[in-house]
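In: show me the folded form of this:
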Amino acid sequence: MTTFGYFLSSEEHDSKELVRQTKLAEEAGFEVLWISDHFHPWLDEQGESSFVWSVIGAVSQATSLPVTTAVTCPIIRVHPAIIAQAAATAQTLLDGGFRLGVGAGEALNEHILGDQWPPAEQRQRMLEEAVDGYIHTAPAADMVEAFHKAGGEGRPCAAGLKVCWANDEAEARKTVHRLWPNQGIPGEAAQLLPLPRHFEQLAQLVTEEAATRSTPCGPSPEAHLSAIRAHVDAGFDEVYIAQIGTEQEGFFEFYSTRILPRLRERRSRELS
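Out: From the prediction side, this is the model:
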């Protein structure tokens, strides 16, 4: 059974706005929350990067929904012992509803103390002992299958999906291209570039089509549903949706009336 959640974007919204969106998400019928853990935004245009543990404390007082970090890197920027204390504190504030999502990190966030940035293979070995589930940002059925075969059967698989609801599809596409062109940067650059200005330099080469290729844009329910169902069909147990831009009220109204009811209806049919 797939659970549907809202993705709080720490790179794009300030801490008070994230708390406000938390309340709107619960009212709209989302069942769980993700929150990103960044030291920098990807681009200066996104504009924010609050300290995730302070925000989680505030969020815990605004919602009854479970919260997962997506994702925290517990190997370089913050010592694992401090992460453990922060996660335990969040768990008590959320009455057992906190889950620590972890990853091998990006230079953008983890180079800030001046430590050497290890290659991916070394970071993955450093992280291996901490893995208790799988997080991805694409409907990759082969990766879910590989995780299950490698011993992850019965452990949660979660996916994140960015969307941009707006009354006008063309305007939504422009918003995505302005705020998240880094989505269209290929290869390993996202793990290696250390500063937002480096992402901005590469983002100048990203077309609107490339930036929006994986992002449903505009008011069509079918576009949003199709993207979400692709993740469900790939085998993910949890799918988290982030709304790009400032049209938050319209997004939550749209999802509460046009999207979440249809997703829950499909889930009920599959369970019956």
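
In: can we go C-alpha only for contacts and neighbour counts from here?
Out: Noted.

In: all strands for the stretch 151-272 of the chain, in order.
Out: All strands of the stretch 151-272 of the chain, identified by DSSP state E, counting those that start in this stretch, fall at 157-163, 238-243.

In: residue 28: which of those is closest?
Out: strand 238-243 (12.6 Å; C-alpha to C-alpha).

In: can you tell me what sits against the closest one?
Out: Residues from elsewhere that reach strand 238-243, judged by C-alpha atoms under 8 Å, 6 or more residues apart in numbering: 2-9, 32-34, 156-165, 228, 231-232, 251.

In: and those, which of them are buried?
Out: By neighbour count, with 16 or more other C-alpha atoms under 10 Å, the contacts of strand 238-243 hold 2-9, 32-34, 157-165, 228, 231-232, 251 as buried.

In: which of the contacts of strand 238-243 fall in helices?
Out: Counted as lying in helices by DSSP state H, out of these, are 228, 231-232, 251.

In: which SS state does the residue nearest to residue 127 when sequence neighbours are not counted fall under?
Out: The shortest distance from residue 127 to any non-neighbouring residue, by C-alpha to C-alpha, 6 or more residues apart in numbering, is to residue 104 (6.3 Å). Secondary structure assignment for residue 104 (DSSP: H, G, I helix; E, B strand; the rest coil): coil.

In: could you also give me the structure for this next sequence, so I can compare it with the first?
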Amino acid sequence: MPPAELLAAVVRAEQAGFTAAMCSDHFSPWSVRQGESGFAWSWLGAALQATEQVPFGVVNAPGQRYHPAIIAQAIGSLGAMFPGRFWAALGSGEASNEHITGGGWPRKDVRNARLRECVDIIRALLRGEEVSHDGLVTVDRARLWTRPDTPPPLIGAACSEKTAAWCAEWADGLITVNAPVEQLRKITDAYRSAGGEGPLHLQVHLSWAPDEDEALALAHDQWRTNVHGPPASWDLDMAETFDNVSEHVSPEHVRRSVNVSSDLGQHTAWLQEYAEMGFDSVMLHHVGQQQSAWIDAFGSKVLPQLDVTRPAPASARP
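Out: Down below sits the predicted model:
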């Protein structure tokens, strides 16, 4: 969707009773059919200003497309302008966004090592330190001149048990995406068992329409490119390529990655199950282009059935 339409949608969502929001920092969409991919940081500033209380998060991959000092500056500025309302989830990235630098696409172990360097650099800058660093990324005497009183949290992004356990070493919380309940339990258990602290966030992909066939057709049209797990989702580098490899994905296959139903009661039950698993924040992502109808429907029929709370102010580990 165009950024202006997404801005209107998040304002409508707050008015409908939603209490948190997030976005992903992509350079390109997952499919040509999705058609838009605005600059996340511009949108975040506008969205924080346009809403009253909703906290926002962003999933970002520092180290290739972005220098970590620039991400630290972006985090620090939003944190200073909107205290307690912003967090950043950091991951190792996807080729579809990072290949634009022309620098090649490193192996996963190298990307993780690079991310770990970036995390330490960003934290030091947010503490007010002058940072110089020589490694997989290079920093020369960087210092943030605008910083929040309390650094925003840096959340670990993980879709596997191994990555979740690794995130426990450095993250202020964890975010993952919807998967079978057994897999979600393994991911959260891996994080907690490794000493991971802070809130657990879940991004849920869903499709709703008054008619079941319409809900499934919408999900198939917009999200069939996202059924491919790692390493394909990490390594494919063009929207056109995602479309090509997804040409024969069936609508029923999409149901494995998207909660599809015309029944608002079913959506309520799914969300209640996630809450009972221990997720502190469940972010709903309707995969369709049109946002108003589902926001209104969930705001009037789903949210009142759930124990919806306002998140505590976002802050990093001491």
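
In: TM value for the aligned chains?
Out: TM-score of the superposed chains, computed with TM-score structural alignment, normalised by the length of the first structure, equals 0.87; 252 aligned residues with a C-alpha RMSD of 1.7 Å.

In: residue 215 of the first structure: which of the strands of the stretch 151-272 of the first structure is closest?
Out: strand 157-163 (5.1 Å).

In: report all helices and strands that the closest one contacts.
Out: strand 134-136, helix 221-233, strand 238-243 (3 or more C-alpha pairs under 8 Å, 6 or more residues apart in numbering; DSSP states H and E).

In: okay, the first one sits on what stretch of the second structure?
Out: In the comparison with the second structure, strand 134-136 of the first structure aligns to the range 174-176 (TM-score structural alignment).

In: give me the contacts around the matching stretch.
Out: So stretch 174-176 of the second structure is contacted by 89, 155-159, 164, 167, 191, 198-203 (C-alpha under 8 Å, 6+ apart).

In: distance between that stretch and the chain's centre?
Out: Computed by C-alpha atoms, centre = their mean, to the nearest Å, the chain-centroid distance of stretch 174-176 of the second structure equals 8 Å.

In: just stretch 274-285 of the second structure next, same as before
Out: 13 Å.

In: what's that stretch aligned against in the first structure?
Out: Under TM-score structural alignment, the match for stretch 274-285 of the second structure is residues 231-242.

In: can you tell me how far the alignment partner in the second structure of residue 91 of the first structure sits from residue 262 of the second structure?
Out: In the second structure, the residue matched to residue 91 of the first structure (TM-score structural alignment) is residue 79. Distance of residue 79 of the second structure to residue 262 of the second structure, computed by C-alpha to C-alpha, to the nearest Å: 38 Å.

In: which of these two has more neighbours?
Out: Shown here are residue 79 of the second structure and residue 262; by other C-alpha atoms under 10 Å, residue 79 has more neighbours (25 against 17).

In: ok so that one is a strand residue?
Out: No. Assigned with three-state DSSP, residue 79 of the second structure falls outside any strand and is helix.

In: what residues are up against residue 225 of the first structure?
Out: Neighbour list for residue 225 of the first structure: 259, 263 [criterion: C-alpha under 8 Å, 6+ apart].

In: go again with 7 Å.
Out: residue 259 (C-alpha atoms under 7 Å, 6 or more residues apart in numbering).

In: would you map the helices across the first structure?
Out: All helices of the first structure, identified by DSSP H, fall at 15-28, 52-60, 80-93, 107-110, 120-128, 141-147, 169-179, 189-192, 196-203, 208-212, 221-233, 248-254, 260-271.
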